[in-house]
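> just coords:
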């Protein structure tokens, strides 16, 4: 492949469907535009939502000499609460905090049944919670999971006083990255959090998350072997066409590219390959969940949709059907062309103003992956159908190009090692944590799939995707998902009994 010839050049992973008007990816390192935990569908669109509340936090929880403070957004719902009931807190993640979660979702049903007080708290640097004047690299030093956990501890102490919740049992909830935070909150602050639900929580930080494509392939393979075979054929055809002038013009037309492919621009070429894989990755990650469509692939596009196209040989060659998928995704987002420009993407992610397109969360989340987690979804896995056009060195270059040359592989690995040492990775040791994961979801490969001897429970849900158990129930939910929600409710009920 083109990229493997340049050992000294480092590149970045972008698993996305690109915009033409704003070039920050829709799907960046597994993250849709508004965060990995989407919004649940509203059953009553006229029902009032809770208003923004604000709490003063320190900019740096670990340096008393820094006296700067900021206002953190949170929401509260006390409609189900009865004195002595439990307190539920949903942790914000790598996107704006959605107030709809205060009135919709499985945890609302649990709260109603158990007479719980409900809070949710927005993660620093996301949504409206701005600890600093901008998102400069210097200011992003205050963006970390540890700071976010400390923020939550501060908030709990505040809420106990303000709302008179001194002797209640607190249960934390989160999904995806905020699921990790939920587990880590129980681990690090057991005196504040009695139990935790950590849905689709990646616990193992690593720089090369190449198994992401492996799970993608396996999930597509649930429809039969033909789909992956046809994707592999299409990838080979793309790789062949990209080597000639006429072939590149053909690719531009077929895949509705915004500009010509310059074979000398290895960044753009790698971006092109990752975008084509991203058309499938996003659909797989959120297959058949009950979200509202908001920046993640939604509507009626499912694994069955994608493989239905790829398996239908009457609709043209494999590459023609691959291009049909691309057109389908562009149409879903209302885009006219596929933007493969690496420079445009980097330029947007370098923006530091809170009013910029970067403030939606792409710049902040990428910074966290470059300093704490890695999670780069590369094409390095040998046996998968999407080719090898966006290897690990493509991921690291984005960190360097956006935040500075010091953000190289060595620094990234140091941050990853610190994260795993700090939290225990998949060897986490803590009681009363529930770890739900879906078999379709690529992130389950980094999660906890086995029970812990000290009372933490892993729930592996066949046929479900990312954070599916958190969304409102649907009559179409598979039986395993129904049972998972019931088990979560039963465990929380046991935890919150007066004598538990």
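Happy to help now that I have it. Predicted model, so just to flag it, every value in this text is computed and none were measured.

> going forward, measure contacts and count neighbours with C-alpha atoms only.
Will do.

> can you give me the strands in the stretch 201-350 of the chain?
Per DSSP state E, counting those that start in this stretch, the stretch 201-350 of the chain carries strands over the ranges 206-208.

> what's the longest strand along the chain in contact with?
Across the chain, the longest stretch assigned as strand under DSSP state E is strand 69-77. By Cα atoms under 8 Å, 6 or more residues apart in numbering, the surrounding residues in contact with strand 69-77 are 50-59, 99, 102-103, 117-124, 128-132.

> switch the cut-off to 6 Å
For strand 69-77, contacts defined as Cα atoms under 6 Å, 6 or more residues apart in numbering pick out 52-59, 118-122, 129, 131.

> for stretch 113-133, measure first residue to last.
42 Å (Cα to Cα, to the nearest Å).

> actually stretch 201-211, sorry about that
Stretch 201-211 has an end-to-end distance of 16 Å (Cα to Cα).

> likewise for stretch 59-68?
Stretch 59-68 end-to-end distance (Cα to Cα) = 6 Å.

> equivalent analysis for stretch 444-464, please.
End-to-end distance (Cα to Cα), stretch 444-464: 11 Å.

> what does that stretch rub up against?
201-204, 426, 431-440, 480.

> flag every buried residue along the longest strand of the chain.
Buried positions in strand 69-77, judged by neighbour count with 16 or more other Cα atoms under 10 Å: 70, 71, 72, 73, 74, 75, 76, 77.

> now the fifth one. Nearest residue, chain neighbours left out?
Leaving out its chain neighbours, the residue that sits closest to residue 74 by Cα to Cα, 6 or more residues apart in numbering is residue 121, at 4.4 Å.

> second one coming, line it up with the first:
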């Protein structure tokens, strides 16, 4: 995600790095389908606070597509997570004429109904009133006190328990929802990125509600250090390229520590000219210069964005993003640059030298530009990267219109290639909501590790570190919302203790399929992580379907890693999309087939397991919770959370979660969640 400690002018100069995302933290790919079918939308009254006597409710938006429904089919809930579930998103994930989605493919095969669920504080599902000018709650940051992962999970549980009371007046197939509660009908949760984590967490905390989940690209390891995000990217790139990124980062740090005035001037001007004008604005000249305001952090941030392919790598893969940058870097004409610089009389003249280069002076050195030069290799690697940026941001493959649409917002890399529609006004509200979640609870600060411990690929500048990243998030919050905020208004530290209690990398949940792209940046935080150097386990990803309600022993996880693919590439496809693979529909096809294989096993146990849970026998009939734990002594009481009588649903929300997880007390379950 991103952090920002820059002056106002630079805050708008480099927003794309901040916009790379779990999402949160999903691959929120949407296609422009004005001619597609309109998906009926509804609103449901949900408690603002599930954990107090507060009786206030708000209206949460959801969509329903019952095209393939037949009696006995499951309810498939498609979660949108950290952005508004617009009509264009509904058409993409729930019935576009050209798009194919995992949820609709499952509905077609299983004769199910698909529900599209909007997360609280996003889109039109607002528990508190928002300010039309600042895009944050009218009562200030205190208005985010109901924006926690646990509150949002309870929303789904509450909705599912009461769905049998809804009236789908605008749908044509289903005449009554009376039998569609989780007790009579199995519910399947589908999500990618942050919604993928929600898929796993909901099955873990509410197995009486969610019977099975498809958790795509789910970064279940919520933590402060997000530097691991860049490791899968590095694995997708050739060694000469990663060597030069590392050399350029070293040059940035050393120049700001001990460089000459002329070296600093040239570096700062290169940043302010290329990364601002060629990367993030409509201007295409080097006439404006505010290089005196440029910091080491700003330059380090800009280079992190290069590594992430201008913010597009995680969705499109390396071939059309970072690999292009690598090709420009390794084709850098070192000799031509040397000759040109020798005749340059100022920093601005160096930019003219870059414009005149054609990339014909190098034959792609095996170990990189820096290693191919006897001395000052880091210096030439830096200018090779600048030249690559100059070319890449003018390349037809790069489209920065998305970042302009969101006003270059400083939100974490999570909102992906989002196509604006009639609800564009909610995009800034969404951005602030997710920024708050990263500051309060989920983290993922995508910058260099402050101590440099555990980094297997040191590609980032030390100046662009996680501590500064978090500060930048807070400062950008104030800058872009035009609000009078101070550091004391924000959480003093990341409070992820409850999420850690769910297992993180070691999460164990039955009836969950975990999927990842081989080179997905968020794989680093998923069960398929390869980051053993950072303390992550080395779990085997197996396609052997586990028995229904069987929890992993911790050494493996059921699912699939798609060869060559990137972020959440299995959830949606339409003509023209690129997910890093030659066969673009393969992740979706393979994922659907594997889940259907699993469903053929898991569905047979639904009737027995629903009664076992409600009779205090756990999810497996032997007294175990969804994570394999032994329930607390109170678990046998049975709250009736899946029944049609939900009058006590709100007051028992916390105790139900306590029971199924096997925690001894509510205090242990929600520790640290209500600091603000």
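Thanks, I have it. Model, not experiment: these values are computed from the prediction.

> what's the TM-score for these two chains?
The TM-score (TM-score structural alignment, normalised by the length of the first structure) is 0.80; 458 aligned residues with a Cα RMSD of 3.8 Å.

> sorry, back to before: what's the match for the residue nearest to residue 74 of the first structure in the second structure?
Using TM-score structural alignment to pair residues, one finds that residue 121 of the first structure aligns to residue 117 in the second structure.

> rewinding a little: so how far is the longest strand of the first structure from its chain's centroid?
22 Å (Cα atoms, centre = their mean, to the nearest Å).

> returning to what we had before: can you give me the distance of the residue nearest to residue 74 of the first structure to residue 280 of the first structure?
32 Å.

> repeat for residue 51 of the first structure
To residue 280 of the first structure, residue 51 of the first structure is 37 Å away according to Cα to Cα.

> neighbour count winner among those two?
residue 280 (27 against 12; other Cα atoms under 10 Å).

> aligned partner of the more buried one in the second structure?
In the second structure, the residue matched to residue 280 of the first structure (TM-score structural alignment) is residue 307.

> in space, what's closest to its match - neighbours in sequence excluded?
Excluding the flanking residues, the one nearest residue 307 of the second structure by Cα to Cα, 6+ apart is residue 322, at 6.1 Å.

> how far away is the one you found from residue 242 of the second structure?
Distance from residue 322 of the second structure to residue 242 of the second structure, by Cα to Cα: 11 Å.

> what's the answer for residue 339 of the second structure, then?
Per Cα to Cα, residue 339 of the second structure is found 26 Å from residue 242 of the second structure.

> and the helices in the stretch 201-350 of the first structure, which stretches?
For the stretch 201-350 of the first structure, the helices defined by DSSP state H, counting those that start in this stretch occupy 211-220, 226-241, 245-254, 266-285, 303-311, 318-332, 342-349.

> most packed of those helices?
helix 266-285 (a mean of 25; mean count of other Cα atoms under 10 Å).

> relative orientation of that helix and helix 211-220 in degrees?
Relative orientation of helix 266-285 of the first structure and helix 211-220, computed by axes from the mean of the first three to the mean of the last three Cα atoms, to 10 degrees: 50 degrees.

> what do we get in the first structure for residue 441 of the second structure?
Using TM-score structural alignment, residue 441 of the second structure pairs with residue 372 in the first structure.

> number of nearby residues for its match?
Residue 372 of the first structure has 24 nearby residues by other Cα under 10 Å.

> ok, it touching residue 414?
No - contact between residue 372 of the first structure and residue 414 fails when scored by Cα atoms under 6 Å: they sit 8.4 Å apart.

> let me see the contact set for residue 123 of the first structure.
By Cα under 6 Å, 6+ apart, residue 123 of the first structure lies in contact with 92, 93.

> same thing but 7 Å
The contact partners of residue 123 of the first structure, taken as Cα atoms under 7 Å, 6 or more residues apart in numbering, are 92, 93, 129, 148.

> so is the third one in a helix, a strand, or just coil?
When the structure is reduced to helix, strand and coil (DSSP: H, G, I helix; E, B strand; the rest coil), residue 129 of the first structure reads as coil.

> and it, how far from residue 256 of the first structure?
38 Å.

> how about the strands in the second structure?
Taking DSSP E as the criterion, the second structure carries its strands at 41-47, 57-65, 75-79, 100-101, 113-117, 187-192, 212-216, 223-225, 443-445, 512-517, 540-542, 556-562, 572-573.

> would you turn the ones you listed into a markdown table with distance to residue 301 of the second structure?
Converted to a markdown table, those look like this (distance: least, Cα to Cα, whole Å):
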| stretch | distance to residue 301 of the second structure |
| --- | --- |
| strand 41-47 | 40 |
| strand 57-65 | 36 |
| strand 75-79 | 31 |
| strand 100-101 | 34 |
| strand 113-117 | 34 |
| strand 187-192 | 26 |
| strand 212-216 | 28 |
| strand 223-225 | 16 |
| strand 443-445 | 12 |
| strand 512-517 | 25 |
| strand 540-542 | 34 |
| strand 556-562 | 30 |
| strand 572-573 | 30 |
